[in-house]
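J.: Structural data only, the sequence is not supplied:
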């Protein structure tokens, strides 16, 4: 029996601004035809994503990525991660 491949999408993240004093990282993320801007207040664990179109699809995987990589992220840096879903 052939195994079915799980769908996946690569999300691309660009860090625009970072402030350790304010406890915030701002950036952009895109996956397929979707594009969002985000602001993550890591001290409060608050992740704001705009626009609202498709936001529910990216919130959880982006949040996990930011929590795992927060100290490695730098302004101007380009990063990517895989989402186990077709967007």
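T.: Sure, I can see it. On a predicted model such as this, the values are computed, not experimentally measured, just so you know. Residues are numbered from 1 along each chain as shown.
J.: CA atoms for contacts and neighbours, from now on please.
T.: Will do.
J.: The longest strand belonging to the chain packs against which elements?
T.: When secondary structure is assigned using DSSP state E, the longest strand within the chain turns out to be strand 9-19. Identification of packing neighbours for strand 9-19 by 3 or more CA pairs under 8 Å, 6 or more residues apart in numbering; DSSP states H and E yields strand 24-31, strand 78-83.
J.: right, so of those, which gets closest to residue 55?
T.: For residue 55, the closest of the helices and strands packed on strand 9-19 is strand 24-31, at 10.8 Å, according to CA to CA.
J.: Following element in sequence after the closest one, please.
T.: Sequence-wise, the next helix or strand beyond strand 24-31 is strand 34-41, with elements assigned using DSSP states H and E.
J.: ok, so what distance separates the closest residue to residue 12 other than its chain neighbours from residue 34?
T.: In space, not counting the residues next to it along the chain, residue 12 is nearest to residue 80; the distance is 4.4 Å by CA to CA, 6 or more residues apart in numbering. Separation of residue 80 from residue 34 (CA to CA, to the nearest Å) stands at 14 Å.
J.: Use this one as the comparison:
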């Protein structure tokens, strides 16, 4: 975002904004850049995960990670056994 590579200008809803429920795991410099930055909009998870809000996006894509995948197609993205990893 700082270099303009990712800018959200083609988004249907909230163009040019980064809409998030939280910010973490960043350096102090990154947090200072985000603080009071009008590019970022911090919202409640009830808004961000509302199916009507998601449906309002044209050509919506979602990216997530997985830790393990079994042969039946089951995926885990937060734990392996009882150990929490995400």
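T.: Arrived safely, thanks for sending. Owing to the predicted nature of the structure, the values given are computational and were not obtained by experimental measurement.
J.: TM-score for these two?
T.: Laid over one another, the chains give 0.24 as their TM-score (TM-score structural alignment, normalised by the length of structure 2), with 37 aligned residues with a CA RMSD of 3.8 Å.
J.: so who does residue 38 of structure 1 touch?
T.: For residue 38 of structure 1, the contacting residues are 26-29, 47-50, taking CA atoms under 8 Å, 6 or more residues apart in numbering as the criterion.
J.: related to what we said a few turns ago, I am assuming the residue nearest to residue 12 of structure 1 contacts residue 28, so please confirm or correct that.
T.: No. Residue 80 of structure 1 lies out of contact with residue 28 (CA atoms under 8 Å); the separation is 11.3 Å.
J.: Identify the contacts common to these two.
T.: When contacts are counted by CA under 8 Å, 6+ apart, residue 80 of structure 1 and residue 28 have residue 13 as shared neighbours.
J.: How about residue 49 of structure 1: what's its closest non-neighbour residue?
T.: In space, not counting the residues next to it along the chain, residue 49 of structure 1 is nearest to residue 38; the distance is 4.4 Å by CA to CA, 6+ apart.
J.: What separation is there between the one you found and residue 69 of structure 1?
T.: Look at residue 38 of structure 1 and residue 69 of structure 1: by CA to CA, they are 15 Å apart.
J.: which one's the longest helix in structure 2?
T.: Of all segments of type helix in structure 2, defined using DSSP state H, the longest is helix 28-34.
J.: Following element in sequence after that helix, please.
T.: strand 40-42.
J.: Which other helices and strands does that next one contact?
T.: Under the contact criterion of 3+ CA pairs under 8 Å, 6+ apart, strand 40-42 of structure 2 touches strand 18-20.
J.: quick one, which of the helices and strands packed on strand 9-19 of structure 1 is packed in tightest?
T.: strand 24-31 (a mean of 19; mean count of other CA atoms under 10 Å).
J.: related to what we said a few turns ago, same question for the longest strand of structure 1: list its buried residues.
T.: When burial is assessed from 16 or more other CA atoms under 10 Å, strand 9-19 of structure 1 yields the following buried residues: 10-16, 18.
J.: Nearest to residue 59 of structure 1 among those?
T.: When the buried residues of strand 9-19 of structure 1 are ranked by distance to residue 59 of structure 1 (CA to CA), residue 11 comes first, at 11.8 Å.
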